[in-house]
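Engineer: Sharing a model that was predicted from the sequence below.
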Amino acid sequence: MSSPQEWYNSLPPITKGYGTLCLLFTTAYQLGVLNHYYIALLYGKVFKNFEVWRLFTNFFFLGGFSINFGIRLLMIARYGVQLEQGPFQRRTADFLWMMIFGALSLLALYAIPFFELHFGGISLVFMLLYVWSREFPTANINLYGLVTLKAFYLPWAMLALDVIFGSPILPDLLGIVAGHLYYFLTVLHPLAGGKMILKTPAWVRKIVARWRIGAPAPTRPVAGAGSRAAPAQPERDTGVFRGRAYRLSD
């Protein structure tokens, strides 16, 4: 068994970076070093006082230390890693763009006055979970040792658990909306014969190349989220179970 440091070093860069920032911000809040008010998404502060950092920092806060915080962090560590090392393997720029697009979508949704939400971390994690569930729809998931279900239904099962435990479900729902929007634009619409309208911008690729983040991109397209390349194996699933075949590591 590898040491914690070896496990941490083995994580793919984007997932490792996002999970680390979430842990650091939450730890600083828990120790009293950071007042979460100063990182909250308050559009009045952003536009009137030019506190633009709030557009970014709100996504790094998952609440105080609790069981829910641990679950969200584990979701990043498991599903983010499987996405970045599976469908997005050697496509770091595309994975980074997925996260950026999800954040931008959530910023637009959070701007609706009716919602009155100020932290997007949970929503972004649910966006990540939803995309994972569409990429690995037929994987079997054992939920807390109580029930086994297909991965396609996992976001909805986690949302139902939040209802049972009295947690707000609006952040979960908005994360699912953002995830479906990304998956529709990059996978479902192109597979239906539509034009790819959500390509990874050149500036994102330049950032990844400039800072040498992740492994170099392949010379030929790889099938996966955001790619119109054909699956390596023909799909046999019908109905709701649509996606590509990827082997999950134990």
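Structural biologist: Alright, I've got the coordinates.

Engineer: drop to CA atoms for contacts and neighbour counts, all remaining ones
Structural biologist: Noted.

Engineer: okay, which residue is most central for this protein?
Structural biologist: Leu128 (2.3 Å; C-alpha atoms, centre = their mean).

Engineer: got the contact list for the helix or strand containing that one?
Structural biologist: Using DSSP states H and E, the element containing Leu128 is helix 121-135. The set of residues external to helix 121-135 that reach it, using C-alpha atoms under 8 Å, 6 or more residues apart in numbering, is 22, 58-62, 72, 75-76, 79-80, 82-83, 87, 99, 102-103, 106, 151-155, 171-180, 183, 224-225, 241-244.

Engineer: Over to stretch 77-90?
Structural biologist: Residues contacting stretch 77-90 (C-alpha under 8 Å, 6+ apart): 11-12, 14-16, 19, 91-92, 94-95, 128-129, 132, 135, 214-218, 222-225, 246, 248.

Engineer: what's the answer for stretch 152-165, then?
Structural biologist: Contacts to stretch 152-165, defined as C-alpha under 8 Å, 6+ apart, come from residues 126, 129-130, 133-134, 136-139, 141, 168-169, 172-173, 176, 240-241.

Engineer: swap the cut-off to 10 Å and go again
Structural biologist: Residues from elsewhere that reach stretch 152-165, judged by C-alpha atoms under 10 Å, 6 or more residues apart in numbering: 68, 126-143, 148-149, 151, 166-173, 175-176, 240-243.

Engineer: which of those residues count as buried?
Structural biologist: 68, 126-139, 151, 169, 171-173, 175-176, 241-243 (16 or more other C-alpha atoms under 10 Å).

Engineer: In helices, which of the contacts of helix 121-135 fall?
Structural biologist: Using DSSP state H, 22, 72, 75, 82-83, 99, 102-103, 106, 154-155, 171-180, 183 are the members of the contacts of helix 121-135 that sit in helices.

Engineer: ranges for the strands of the chain?
Structural biologist: Ranges of strands within the chain are 140-143, 147-150, based on DSSP state E.

Engineer: Quick one: closest of those to Pro4.
Structural biologist: Between Pro4 and these, the tightest spacing by C-alpha to C-alpha is seen for strand 140-143, at 24.4 Å.

Engineer: try this one next to it:
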Amino acid sequence: MSSPAEFYNSLPPISKAYGTMCLLATTAFQLGLYDPGLIALDYELVFKHFQVWRLFTNFFFLGNFSINFGIRLLMIARYGVQLENGPFQRRTADFLWMMIFGALTLLVLSAIPIFSFSVLGISLVFMLLYVWSREFPNAQINIYGLVTLKAFYLPWAMLALDVIFGSPLVPDLLGILAGHLYYFLTVLHPLAGGKNILRTPFWVQRIVSRWRIGAPPIQRAVPDDRRTSGAFRGRSYRLND
């Protein structure tokens, strides 16, 4: 069995970086090193007082040390890592772009009064969970040893559990909305004959290449039956390769 250090070093770069930042943010909060209000999303402070860091820092806070925090961190370690090592293998730029697009979508959604929320880290994690559930829809998931269900339904099951245990509904729902928008634009719409309008921007590819993040990409052959593969079954390729 590998040591914790070996396991950590084996993690793909984007999931590892995001999970580490979330862990550090919560640890610093528990140590009393900062007030969460300093990193929370507040559009009035962003635009009137130019506190632009709030547009970024709010995504790294998953709450204080608790069972819920542990679950969110495990979601990154499991579902984010499986995505990055699976459908996004050797496609670090595409995975980074998915995270950036998700964050931008959540920022726009949170500007709507009924969806307003000051920290969006949980929402971004839930977006990862939703995209994973669409990529691996038939995987069997056991929830707390009580219920086994297909991964396709996992985001809704987790949302229901959060409601039962009194957690806010809005962050989970925002993550589902952002995840579905991404999946629709990159998979469902192109499979239906539409144009893929969400290709990874060149500047994201340059960042990954410049800083040598992840393994270099490889060319993949696109299956001839790509138009007939069902969206519910997930996929083993991406349309913007």
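Structural biologist: Alright, I've got the coordinates. Everything numeric here is computed off the predicted structure, so don't read it as measured data.

Engineer: circling back to that earlier point, quick check: angle from the helix holding Leu128 of the first structure to helix 170-183?
Structural biologist: Calculated by axes from the mean of the first three to the mean of the last three C-alpha atoms, to 10 degrees, helix 121-135 of the first structure forms an angle of 40 degrees with helix 170-183.

Engineer: with the second structure superposed, average distance for helix 121-135 of the first structure?
Structural biologist: Compared with the second structure after fitting, helix 121-135 of the first structure has a mean deviation of 0.3 Å; criterion: mean C-alpha distance after the TM-score superposition for the first structure.

Engineer: Where does that helix end up in the second structure?
Structural biologist: Aligned by TM-score structural alignment, helix 121-135 of the first structure falls on residues 121-135 of the second structure.

Engineer: about what we covered before: relative to Ser3 of the first structure, which of the strands of the first structure is closest?
Structural biologist: Of these, nearest to Ser3 of the first structure by C-alpha to C-alpha is strand 140-143, at 25.7 Å.

Engineer: So which other helices or strands are in contact with the closest one?
Structural biologist: strand 147-150, helix 154-164 (3 or more C-alpha pairs under 10 Å, 6 or more residues apart in numbering; DSSP states H and E).

Engineer: Compare these and give me the one nearest Ala28 of the first structure.
Structural biologist: helix 154-164 (25.2 Å).

Engineer: quick check: the closest one aligns to which part of the second structure?
Structural biologist: Counting by TM-score structural alignment, helix 154-164 of the first structure corresponds to 154-164 in the second structure.

Engineer: buried stuff in that stretch?
Structural biologist: Buried, per 16+ other C-alpha under 10 Å, within stretch 154-164 of the second structure: Leu154, Pro155, Leu159.

Engineer: again, but for stretch 177-189 of the second structure
Structural biologist: So, applying 16+ other C-alpha under 10 Å, buried residues of stretch 177-189 of the second structure: Leu177, Ala178, Gly179, His180, Leu181, Tyr182, Tyr183, Leu185, Thr186, Val187, Leu188.

Engineer: distance between the ends of it?
Structural biologist: 16 Å (C-alpha to C-alpha, to the nearest Å).

Engineer: before we move on, what about stretch 22-36 of the second structure?
Structural biologist: 13 Å.

Engineer: Buried residues in that stretch, which are they?
Structural biologist: Cys22, Leu23, Ala25, Thr26, Thr27, Phe29, Pro36.

Engineer: give me the number of residues near Ser105 of the first structure?
Structural biologist: Neighbour count for Ser105 of the first structure, taken as other C-alpha atoms under 10 Å: 19.

Engineer: Apart from its neighbours in sequence, what residue is nearest it?
Structural biologist: Distances taken as C-alpha to C-alpha, 6 or more residues apart in numbering place Ala178 nearest to Ser105 of the first structure, at 5.9 Å, with adjacent residues excluded.

Engineer: Now do the helix holding Leu128 of the first structure against helix 154-164, angle only.
Structural biologist: 140 degrees.

Engineer: In contact with the counterpart of Phe232 of the second structure in the first structure, which residues?
Structural biologist: The alignment partner of Phe232 of the second structure in the first structure, by TM-score structural alignment, is Phe241. By C-alpha under 10 Å, 6+ apart, Phe241 of the first structure lies in contact with Ser133, Arg134, Glu135, Phe136, Pro137, Thr138, Lys150, Ala151, Phe152, Tyr153, Glu235.

Engineer: Narrow those residues to the ones also in contact in the second structure, please.
Structural biologist: By both residues aligned by TM-score structural alignment, their matches' C-alpha atoms under 10 Å, the contacts of Phe241 of the first structure still in contact after alignment to the second structure are Ser133, Arg134, Glu135, Phe136, Pro137, Thr138, Phe152.

Engineer: and Ser229 of the second structure, what is it in contact with?
Structural biologist: Going by C-alpha under 10 Å, 6+ apart, Ser229 of the second structure touches Leu191, Pro223, Arg235.

Engineer: give me that answer again for 8 Å
Structural biologist: Arg235.
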